[in-house]
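Undergrad: Fold the following.
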Amino acid sequence: MEIKPGQVAVITGAGSGIGKALAIACARRGLQVLVADIEQAAATTTAEEIQALGGNALAMCVDVSDAKQVNAMAEQCWQHFGACDLLCNNAGVSINKPLAECTSSDWHWVLSVNTMAIGYALNAFLPRMKEHGSGHIVNTASMAGLIPLSNFGVYVASKYAVVGLSEVLAQELAADNIGVSILCPGIVSTRIFESERNRSDKSISQLADDTDPMHTDFDQAYSRILTPDQVASMVLTAVANNLLYIPTHPEWAPLFQQRSDAIHSAFDTPLNNNNPTNI
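TA: Below you'll find the model as predicted:
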């Protein structure tokens, strides 16, 4: 999609992290921005920063796991701006614990925010984007949508789903002049590991400041931390060039290759040589 002043971007999870950086980067390029976040104060702060730059922004408190709220966001978008050119389904949450310890509530919370919310947004925005005949959709997945990560099983499941649905979406929209990109970030300095702060059935007693450095226990080879601004720049470059995949950390490629090779080699197992007795 050619990015031009006056276009409209809708960004969820835009109160902090990648979403906020995306919102401000869009505004710097002259786009009008609907800033959506589950935290009203955070959304308002982002919108005020955009307005201070001379941009046009509307802040909304939206729980993306609620289809009615997502529909209301779409209605407000068209009433206020009259269009949606760039839809960034960016809001996301994470749980870090073994699958055996994950509860049904954990599964419901993560999948509803990370995966189902994208379906709600497509239902609310896509028909009118298709009528307009152009646009671009960015769905935030993760390197965890490409690579299995121990102790992040629920998160991995939600992000594998985002990758798959986005690949199908790209195929289905190829004739509609609507591009699709899948953002697959590695480690970025955000508050994703504090996302349970907004979970209704869990109380977090102490929160780190948004500017605190990200801490992980990942292998050092995969622990390079990008800033949200760096990722936002990659996203807008990908949108402008209609790129499907946006992997932010090329050093993770060997891990994806291991998974890809293992799947590919499975096609050559005795299961597929009509002689299962060789297994």
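Undergrad: make it CA atoms for all contacts and neighbour counts henceforth
TA: Fine.
Undergrad: Could you report the distance from D229 to A21?
TA: Distance from D229 to A21, counting by CA to CA, to the nearest Å: 5 Å.
Undergrad: Let's see this one next, to set against the first:
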Amino acid sequence: MPTLSDLNGRTAVVTGAASGIGAALAIELSAQGMNLVIGDIDGDGVNALASRLRESGARCLPMQVDMSDPGAVQAFADAAFAEFGSVELLCNNAGVLLFGKVADASLGDWQWLSAVNVQGLLNSLHSFLPRMRAQDGWKHIVNTASTHAFLDNPQGSALYTASKQAIVGITTGLRYELASEGVLVTLLCPGQVSTRILDSQRNRPSQFGPRAAEPFGTGVIPFGITPDEVAKIAVAGILAESPIVFALEESTREHFRSQVRNAWQEADHALASPIGV
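TA: The predicted structure is shown next:
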């Protein structure tokens, strides 16, 4: 397994890097000596972060990129390889959230969630993975999902949960598909994190329709694990070559485990019944 010193001089790509977990990942990876390519739809945010990283001595390439746009993501990948020659770590972290009931949601709500969370991930893989596979040496992909993908009762967040469940399926399949090639794949699942994710719709493009109501406001989540803590846990998982990493407050782990158990108990009950109910 690699050590922290093995990251030095290699290149990491982080999407959704203007704030929150993405920014924390970029800062943590740069602290380990990695070159950074950071992208976000918030161009001002990634440029500000790049300035901060460069002040600490890191090499950093920032780009404004809409991950739902295949052409923009391809240009992002082209710039990364042109600048650094290779990409050893790809962190597909860009993601958005909205709450609301399925029956009350607009088609635009789902189209926006899936365009960023699911299609954005696939756009990134399509643009970066072929050249990463052709490289020699250590290569690793980290896809950010959520503990929401494992909840037994996701009412109020079902569309978001569905998008994150898609990431779980894609990541699990990708891990087995690439194992023989030596490309490692990790699923990162944060729980409650103190970020601005409740205000995701600040960057919602107009083609996805009007903003949905924000039942919990748009401020920074006032509780949960910090983005810095998530980043440290994620890097530890990368170095341990972990297939899945949960990043959540220690005090909430047992409650989350009970939710996972409840979900599987429903499946077990259905499997034990001759009519599957």
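Undergrad: what's the TM-score here?
TA: The TM-score (TM-score structural alignment, normalised by the length of structure 2) is 0.90; 263 aligned residues with a CA RMSD of 2.2 Å.
Undergrad: R28 of structure 1 -> structure 2?
TA: R28 of structure 1 maps onto A31 of structure 2 when the alignment is built from TM-score structural alignment.
Undergrad: Next one: that match from V260 of structure 2, what distance?
TA: Note on A31 of structure 2: its distance to V260 of structure 2, by CA to CA, is 35 Å.
Undergrad: cool, I233 of structure 2 as well?
TA: In this view, I233 of structure 2 and V260 of structure 2 are 21 Å apart by CA to CA.
Undergrad: Quick check: the gap between the alignment partner in structure 1 of G71 of structure 2 and W109 of structure 1.
TA: When structure 1 is aligned by TM-score structural alignment, G71 of structure 2 is paired with K68. To W109 of structure 1, K68 of structure 1 is 17 Å away according to CA to CA.
Undergrad: So for these two, which sits in the more crowded spot?
TA: Here K68 of structure 1 and W109 are compared on neighbour count by other CA atoms under 10 Å; more neighbours surround W109, at 21 against 14.
Undergrad: what kind of secondary structure is the aligned partner of the more buried one in structure 2 in?
TA: In structure 2, the residue matched to W109 of structure 1 (TM-score structural alignment) is W112. Using DSSP: H, G, I helix; E, B strand; the rest coil, the structure places W112 of structure 2 in helix.
Undergrad: hey, where'd the helices end up in the stretch 151-279 of structure 1?
TA: Assigned by DSSP state H, counting those that start in this stretch, the stretch 151-279 of structure 1 shows helices spanning 153-172, 228-240, 253-266.
Undergrad: tell me what the second one is packed against?
TA: Judged by 3 or more CA pairs under 8 Å, 6 or more residues apart in numbering; DSSP states H and E, the packing partners of helix 228-240 of structure 1 are helix 17-28, strand 178-184, strand 245-247.
Undergrad: what about 10 Å?
TA: In this structure, helix 228-240 of structure 1 makes packing contacts with helix 17-28, strand 135-140, strand 178-184, strand 245-247, judged by 3 or more CA pairs under 10 Å, 6 or more residues apart in numbering; DSSP states H and E.
Undergrad: Any idea which of those gets closest to L169 of structure 1?
TA: For L169 of structure 1, the closest of these is strand 178-184, at 7.2 Å, according to CA to CA.
Undergrad: any idea of the angle the closest one forms with helix 153-172?
TA: Here the directions of strand 178-184 of structure 1 and helix 153-172 differ by 160 degrees (axes from the mean of the first three to the mean of the last three CA atoms, to 10 degrees).
Undergrad: What residues in structure 2 pair up with strand 178-184 of structure 1?
TA: Under TM-score structural alignment, the match for strand 178-184 of structure 1 is residues 183-189.
Undergrad: Buried by neighbour count: which residues of the matching stretch qualify?
TA: Neighbour counts using 16 or more other CA atoms under 10 Å place V183, L184, V185, T186, L187, L188, C189 of stretch 183-189 of structure 2 among the buried residues.
Undergrad: out of the helices of the stretch 151-279 of structure 1, which comes closest to T44 of structure 1?
TA: Nearest of the helices of the stretch 151-279 of structure 1 (CA to CA): helix 228-240, 18.5 Å.
Undergrad: mind checking how far the closest one is from the chain centre?
TA: Centroid displacement of helix 228-240 of structure 1 relative to its chain, using CA atoms, centre = their mean, to the nearest Å, is 13 Å.
Undergrad: ok and it relative to strand 178-184, angle-wise?
TA: Put simply, helix 228-240 of structure 1 runs at 150 degrees to strand 178-184, going by the same axes, to 10 degrees.
Undergrad: what's the spacing between the residue positioned nearest the centre of structure 1 and G164 of structure 1?
TA: Nearest residue to the geometric centre of structure 1 (CA atoms, centre = their mean): T140, 1.8 Å. Per CA to CA, T140 of structure 1 is found 12 Å from G164 of structure 1.
Undergrad: which neighbours do these two share?
TA: Shared contacts of T140 of structure 1 and G164 (CA atoms under 10 Å, 6 or more residues apart in numbering): I182.
Undergrad: quick one on the thing from earlier: adding mean neighbour count and distance to L58 of structure 1, write the helices of the stretch 151-279 of structure 1 out as CSV.
TA: As requested, the helices of the stretch 151-279 of structure 1 are exported to CSV (neighbours: other CA atoms under 10 Å; distance: least, CA to CA, whole Å):
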stretch, mean neighbour count, distance to L58 of structure 1
helix 153-172, 20, 27
helix 228-240, 19, 19
helix 253-266, 12, 38
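Undergrad: picking up where we left off before, let me have the helices and strands packed on helix 228-240 of structure 1 in TSV, adding distance to T44 of structure 1 as columns.
TA: Shown next, in TSV, are those (distance: least, CA to CA, whole Å):
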stretch	distance to T44 of structure 1
helix 17-28	11
strand 135-140	22
strand 178-184	25
strand 245-247	28
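Undergrad: Please identify which of these is closest to G55 of structure 1.
TA: Closest to G55 of structure 1 of these, according to CA to CA: helix 17-28, at 5.8 Å.
Undergrad: The helix or strand just after the closest one against structure 2, how far on average?
TA: The first helix or strand that comes after helix 17-28 of structure 1 along the chain, using DSSP states H and E, is strand 32-37. In the superposition with structure 2, the aligned residues lie an average of 0.5 Å away from strand 32-37 of structure 1, counting by mean CA distance after the TM-score superposition for structure 1.
Undergrad: what angle sits between strand 32-37 of structure 1 and helix 17-28?
TA: Going by the same axes, to 10 degrees, strand 32-37 of structure 1 makes 160 degrees with helix 17-28.
Undergrad: Output the residue interval of structure 2 matched by the next helix or strand after strand 32-37 of structure 1.
TA: Next helix or strand after strand 32-37 of structure 1 toward the C-terminus (DSSP H and E): helix 40-52. Mapping helix 40-52 of structure 1 onto structure 2 (TM-score structural alignment) gives residues 43-55.
Undergrad: Brilliant, that's me finished.
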